[in-house]
Structure formats: C-alpha cells, structure tokens
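Asks: Build me a model:
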Amino acid sequence: VVTVVTCALCETFNINMPQNINVLRGSCVTIPCSFDVKSKFENNLDNTCEAYWSDSTSFNSENAKLKPTKEMTGHLKKKDCTTTFNNASLLQSTKYYFRLECDKPLIYTFTQADDPPSPTLTPSTLEVEEGASVSLTCSAPAPCWSHPPALTWSPNLGQSQETLQENQDKTKVRTSVMNFTASHLHHGNKISCTAVYQKQDGSPDVTAEASLTPDISNPPSPTLTPSTVEVEEGASVSLTCSAPAPCWSHPPALTWSPNLGQSQETLQENQDKTKVRTSVMNFTASHIHHGNKISCTAVYQKQDGSPDVTAEASLTPDISCEFIFLFSNEINSNNV
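Replies: Okay, the predicted model is just below:
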C-alpha cells in the first residue's frame, strides 16, 4: 500500500511519515507522525493547536471529515502528530490530508486495503544439511499498534519468541523467531507462518500466510582418517571412521568392509556440543590389501518407521612390498 507524503510551504514545515503503510478495514491503524518548524514558529505550538484529517486539500476545522484530535497518541506541542484511527472503516476515501491548525498545513495521503498484508519469512528459502541449526523469522506489519497480529507456525518445530519492533519510519512490525534442528522428516514438507489480524468493528478476523518448503540433505557421509593409506607390508595401520550423530539417542551404527581387525566404537562430543560416532579399526598391512577398497558404512535408523538410510566412505590402500633377492656366487677351483 503506497503512502505519499507531501508538504505545503516546505520552507516552513518538515513532516516525517512512513512512505508505506497498510490499513485493514475494520481494524485500527496508527500513523506515526512527527514534524518540525522553524524557530520563529515555535511559539505557535501551544494548547490552541488542533489536528484534522480530510479527503480534500480545501478544508478547515469546520469542514474536516475526521477530527481525531482526541484519538491522537502524540502531543502536538512536542511536534508529535502520531494519530490512531480506532476504526479504519471510517476512511472511505483513498487519499487524506493532514492539517495542523497552527496556520501551516501538512499534507499526507495514503490508501487502504481490504486484504491484510502478508507476512515475510527470512530466509525465504531453506537448504541445509540434516542436523543443522535453523532460525526462521516471520515478520508481519502491525498497522494497529494496540492489536498487533498474532503469529503461529505450522508445524511448530521448536521454541519461538515474539516481539513487537519499530521500523526506522516509526511503523511497527510483529516478528516471531522459531529455532529448530533440521531433520530429514522436514524435507519437502511445507513450513508456514500465519498472521491473524483482529478486527475492532466486530467482523471476523482475517489471516495471511507465508510459507517455504525446506530442502534437507541426507546424513553427510562419514569421514575416514587418514583419507589415504600408503604403507609398506607389515606396517601397523589405524583407520578412524567418523559420522555425525544428529539424533543423540539413536547414533549411527558403523561397519567396516572388509573387517580387517579389531575395532572400537565411541560417541564423542564436539566443541560445538554436537555429537559424532567414531570407530577405530587396527590391522597389519598386507600385500593382499593392496588396491582393494576398504569402506566404512554408517547406518542411520529412522524413528518414523521408514527404512534406514546409509552413507559410505572408502579408500583404496597402496601397500608396497619389499623383495629381497639372494645371490650366490659359485667359485670353481681348479687344482693345479
């Protein structure tokens, strides 16, 4: 909804109003407004000053269509012309003008809408790996300061917190921040935020929605340490397989193929408090291992009854052999 702010006799007055404002029929609307005058007009701001609104530039206190002086939340002597219309349905025209009757007019025009403003999701798209921490912010304009919209998440994936914030242009916005951990269960399933605007004229509430469809990638592949093996036959080798454990109560199971020796599994905690399943396999390098893939497979168990998912990491060892050749010299002795 476009708001146009103009000023008559701008060499005298400066007025600050939002460039954009949304007005919902049947609800209240608060218009943040402030102004300034040259020092020589400061004395004009006294208790006799009154404010009026009209849908015509040719108006005065007698023919003003709206006289919301009693509904003003601002104080004219403090150069605050903030005005609240408790019933925006009274605003039948698409353009209104504001007049401060201290002999200098201020002009303010705006339009109104029957549909509520849609909330905004930040970020607008979500592409993360399973186990990542996600923070979604839903923002909806609050044209009626005393009755800001109520915000609800569907599904409710975690803790959320609502605040009423003020923009630079003095308009207000209701925000809700929801924090959760990304899961494969969220992949492809719509996440929506609904803003519910309450009407003050007794008519039914109206709603507006914003949504996104998250792209949650599978469990990242496990990691092998070292990533390559180049040793001589007979050397002792220790391979470590690590796989993230986003679900602490059901960490992945790790298996080696082929199983070349003893292995031991542990569940460790990283510095960022995430957890990881590790398996260490120890074996003695042999020429029969040379060029044959060694793999570690992580098996993730689903809690929704769907099939388990697996992820694999592998390497191909380079085992060198040391050949020792024995030479014998035959010495022929001739008896003289």
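
Asks: use CA for all of it now, contacts and neighbours both
Replies: Fine.

Asks: The most centrally placed residue in the chain and residue 50, how far apart?
Replies: The residue lying closest to the centre of the chain (CA atoms, centre = their mean) is residue 136, at 3.0 Å. Here residue 136 is placed at a distance of 45 Å from residue 50 (CA to CA, to the nearest Å).

Asks: Spit out the contact partners of the residue nearest to the centre of the chain.
Replies: Residues near residue 136 by CA atoms under 8 Å, 6 or more residues apart in numbering: 121-123, 177-179.

Asks: Return the members of the residues you listed classed as buried.
Replies: Among those, those buried by neighbour count (16 or more other CA atoms under 10 Å) are 121, 177-179.

Asks: List the ones among those that fall in strands.
Replies: 121, 177-179 (DSSP state E).

Asks: Can you list the buried residues in stretch 77-86?
Replies: 77, 79-86.

Asks: Take these and lay them out in CSV including secondary structure and distance to residue 194.
Replies: CSV is the format used below for the buried residues of stretch 77-86 (DSSP: H, G, I helix; E, B strand; the rest coil; distance: CA to CA, whole Å):
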residue, secondary structure, distance to residue 194
77, helix, 40
79, coil, 37
80, strand, 33
81, coil, 32
82, coil, 28
83, strand, 28
84, strand, 25
85, strand, 25
86, coil, 24
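
Asks: got CSV for those, with distance to residue 14 too?
Replies: Below are those laid out as CSV (distance: CA to CA, whole Å):
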residue, distance to residue 14
77, 15
79, 10
80, 12
81, 12
82, 14
83, 17
84, 21
85, 23
86, 26
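
Asks: follow-up on the earlier one: of the contacts of residue 136, just say which sits nearest to residue 211.
Replies: Closest to residue 211 out of these is residue 121 (7.2 Å), distances taken as CA to CA.

Asks: Next up, the contacts around the closest one.
Replies: So residue 121 contacts 136-139, 193, 210-211 (CA under 8 Å, 6+ apart).

Asks: go on, residue 207?
Replies: 116, 194-197.

Asks: cool, residue 77 as well?
Replies: 45-47, 49.

Asks: Which among these count as buried?
Replies: The buried subset of the contacts of residue 77 - by 16+ other CA under 10 Å - is residue 45.

Asks: Now the second one, please; I'll put the structures next to each other:
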Amino acid sequence: MAGAAQLLLLCCLLQGGLCQKWASFMPQSLEGLSGSCVMINCTFSIGLGFDPYLDDTCAAIWTTGGPFGPTVFNSGLTGQSTNANTLQGNLTGNLRAKNCTTVFHNMSPKDDNTYYFGVQCNNPLKIRFPTNATIITITDSLPKPAITPPPVEVEEGDPVRLECSAVAPCPLLPPALTWTPAIGDVKENQQSASVSSVLNFTATRLHNGQRLQCSALYRRQAGHSDLQYENNLTLRILFAPQILPSSRCVSIGSLIRCVCNSQGNPPPSLFWELAGKAVDHSVIPTREVPLGSLVMWSQITVNYLDEDVLSLVCLSNNSVGSDRFVFSVSSTNTTPGFHPLSLFFGSLVGAIGTLLMCLLFFSDQLIKKACELWK
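Replies: Predicted coordinates:
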C-alpha cells in the first residue's frame, strides 16, 4: 500500500503520460475582505480505476507555500480537534463527486498566501496537486460596485436597463445591493463570486439629470463592522421641446410684445411666424436667450395694426421633435400707452384740485371763528 501511495505521489509530480488525468482546478487568484470569508471553487480529477478509493474516509487537505507546505486546513478534523486547523472553514463540496470547494472564515491580511489542495484517505489514495494553486489576497477594502452601461443617454419613452454588480468573495454573506432612488423594477441575481441588481424603468423628462446611486453593503464576521461602497450615474434623457405656459403677449399702446419660453433636451431653437411665414421684421430685434441649460426664451415686438398679427405663432424644435403655440392676441393683457405731455397735464390738474380743496377748508374755518366772535 505504501508503494502505491508513493507511486501516486510520484505520478502527480510528473508531467505527461499516464499522469495527465491527475489534476486540480481552481481560480488562479482570489481577493477577499478582511473579517469575512473566502470561497475557493475547486474540482479535481484522478486516474482511471481510483474512484473506489474516494470514500467517506477522505478529507480535503489545504497547504500553503507549496503542495507539501504546512497544512492549514484538514476537513477530516471534527469537534475539538478542529482547533488544530490554522484556518477555520468548511468543505462545501463532495469529494466523491470530485468537488473540493472550500470556504475559509474570518480571513485577515496575515492569511495572504498561495493555497494548494490535496486529498487524504484512509486507504492508498493520498495525493497532493502541485500544478494548480490559488493565490489569496485579503484586503481591508473592495472595489466599488460597477454600473453598466456607464453613460446613459436615451430618448423619452425608451426602456432603460441598468445593471449594478459587486464582487462577493464570501457567498455566506453576499453584499446587499440598493438603488437610490428606486425609480423602477429591481431584479437581483447571485452567482458564486458576484451579485447583481438590474433596474428597469421607462425614461421620462423628469429623470433627466437625476443621479442614481447603487450601494453595496458588506456584512462581516466575528464582530467586524459593516462596510458600504457606492457608485453613481447621472441620467441624460433627450426629449422634444415643450412650450411653457409662461409664454404670453402684452399690448403696449399700438405694439404687441410676445414672449415664448420652451424647454427641451437638447436645448431647442425658437422661431416666429406671421401668416405662415417666418418673421423678418420686428420693432425691437428678435432675441433668443438661454434660461438655464434646457430652457430657451425668445421675444418679439410687432405693430398691433399689422393685419397678420392675429396669426402670430411660436415654433420650437430640436433633434428629437418640435412644438408650436398660437398666441391669442385678442385676449392679451392691455397695458395702455402714455405720452409724457399727457402725464404733465394730468399731474397739473391734480395739483390744482388739491389746492382748491385746501382753500375751501381754511375759508370755512375762518367763517366759523368770525361768527363766534360776533356772538
């Protein structure tokens, strides 16, 4: 039996020929969070004819530094004897199914090392696999969650699908993903080494410029405090112009001054039409001024006596769409015009009237005093 074991060990160390079927398979490297667990997804294969040796006496052996380095975990130890393990953990795989997946608990940076797997049975099957190993690095921080796709620029009404994913080195304590604000339906998915959360919603202009945050909350073992990481994304929603209710016309004497306000993304352009034709005249030159990043303001002043003034139209457009508004000039607020000379005569008449009232008042007082003296 000892000779068989030595033969298996020698076969494992050699490359080629009959030894090709003896192998272990695991990630080349893993990153874990301090105070949490790390799971090594592991499988292995053995030579033909040795499957019967995989029985209940077999244990998973993990060593560091090399296949024959110090043993840090032996799944065959039970009860108080588990204290002999340098690392506390659990064999979650089934060795009979050639699954050697193992979870190590409460890892710390001092556990950074290269980990090798082996199988040890109470029979001739005692093997170490030197060709594959996992380099484990324990850190005090993890990368922030990733949001895809990173730039979001869609048109109003389009469906939007955003996915937030975060690493999950400890499947027993996967991070909790949260979207803020929650503006749609959320569906979560957990895999062996990561978790994801998908947010679905329909884009509206109210979402434009909104900042979405995905946060990943990691709970840790052995009394370690929780850690949270965030990532942010700003939405850019393109929408057709909308002429705002603040658009209006005001009569000033024989003139009509109209203001048109329009909101859209990209910022819209504004045009004026009289009788279906573009305005090419204005008492005061037509102006177009941006109000903020998405609102445009335009003003036009025309003569009220213009026969086409009743068909004054404001047009607004951008790359997404357009809007139009027909001004009802007949219902405009009227601000009457005043001439400076009229203002002068009006003031003069008011002053004379006030003076006469004062004279009448004092005359009445003098007459009353004279009557009292006469008596």
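
Asks: Need the TM-score from the superposition.
Replies: The TM-score (TM-score structural alignment, normalised by the length of the first structure) is 0.58; 228 aligned residues with a CA RMSD of 3.4 Å.

Asks: before we move on, back to that, can you tell me which of the contacts of residue 121 of the first structure is nearest residue 91 of the first structure?
Replies: When the contacts of residue 121 of the first structure are compared against residue 91 of the first structure (criterion: CA to CA), the nearest one is residue 139, at 25.7 Å.

Asks: Can you classify residue 148 of the first structure by secondary structure?
Replies: coil (DSSP: H, G, I helix; E, B strand; the rest coil).

Asks: Need the counterpart of it in the second structure.
Replies: For residue 148 of the first structure, the aligned residue in the second structure is residue 174 (criterion: TM-score structural alignment).

Asks: Could you measure from residue 178 of the first structure over to residue 238 of the first structure?
Replies: Taking CA to CA, one finds residue 178 of the first structure at 43 Å from residue 238 of the first structure.

Asks: lining up the contacts of residue 207 of the first structure with the second structure, which overlap?
Replies: Checking those against the second structure (both residues aligned by TM-score structural alignment, their matches' CA atoms under 8 Å), the contacts still present are 194-197.

Asks: Quick check: of those, which has the highest neighbour count?
Replies: residue 195 (26 neighbours; other CA atoms under 10 Å).

Asks: Which stretches in the stretch 151-300 of the second structure count as strands?
Replies: Applying DSSP state E, counting those that start in this stretch to the stretch 151-300 of the second structure gives strands spanning 152-155, 159-167, 176-180, 185-190, 194-202, 211-218, 227-243, 248-252, 255-265, 269-274, 277-278, 284-291, 295-303.

Asks: circling back: how about TSV for the contacts of residue 121 of the first structure, with distance to residue 203 of the first structure added?
Replies: What follows is the contacts of residue 121 of the first structure, written out as TSV (distance: CA to CA, whole Å):
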residue	distance to residue 203 of the first structure
136	31
137	29
138	25
139	24
193	23
210	23
211	26
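
Asks: so which of the residues you listed comes closest to residue 297 of the first structure?
Replies: The closest of the contacts of residue 121 of the first structure, once distances to residue 297 of the first structure are taken by CA to CA, is residue 136, at 33.2 Å.

Asks: what does that closest one align to in the second structure?
Replies: Counting by TM-score structural alignment, residue 136 of the first structure lines up with residue 162 in the second structure.

Asks: Which of the contacts of residue 136 of the first structure are conserved in the second structure?
Replies: Where the second structure agrees (both residues aligned by TM-score structural alignment, their matches' CA under 8 Å), the contacts of residue 136 of the first structure reduce to 121-123, 177-179.

Asks: Burial check on the closest residue to residue 172 of the second structure other than its chain neighbours, number of neighbours?
Replies: Spatially, and ignoring its direct neighbours in sequence, residue 172 of the second structure is nearest to residue 37 (7.6 Å; CA to CA, 6 or more residues apart in numbering). Residue 37 of the second structure is flanked by 24 other residues according to other CA under 10 Å.

Asks: cool, and residue 16 of the first structure?
Replies: 18.

Asks: Please say which position in the first structure residue 200 of the second structure maps to.
Replies: Checking TM-score structural alignment: residue 200 of the second structure goes with residue 179.

Asks: Over to residue 50 of the second structure?
Replies: Aligned partner of residue 50 of the second structure by TM-score structural alignment: residue 41.

Asks: and its match, that's in a helix?
Replies: Yes: the assignment for residue 41 of the first structure, made by three-state DSSP, places it in a helix.

Asks: Please report the distance of it from residue 206 of the first structure.
Replies: 45 Å.

Asks: Name the SS class of residue 366 of the second structure, please.
Replies: helix.

Asks: what about it, how many neighbours?
Replies: By other CA under 10 Å, neighbour count at residue 366 of the second structure equals 10.

Asks: Next: residue 257 of the second structure.
Replies: Using other CA under 10 Å as the criterion, the residues surrounding residue 257 of the second structure number 20.

Asks: Aligned counterpart of it in the first structure, please.
Replies: Counting by TM-score structural alignment, residue 257 of the second structure has no partner.

Asks: check contacts around residue 257 of the second structure.
Replies: 249-251, 299-302 are the contacts of residue 257 of the second structure under CA under 8 Å, 6+ apart.

Asks: just curious, which of those is nearest to residue 169 of the second structure?
Replies: Nearest to residue 169 of the second structure, judged by CA to CA, of those is residue 299 at 61.6 Å.

Asks: Would you mind measuring from that closest one to residue 91 of the second structure?
Replies: 77 Å.

Asks: one step back: pull the contacting residues for the match of residue 148 of the first structure.
Replies: Residue 174 of the second structure touches 168, 194-195, 218-219, counting by CA under 8 Å, 6+ apart.
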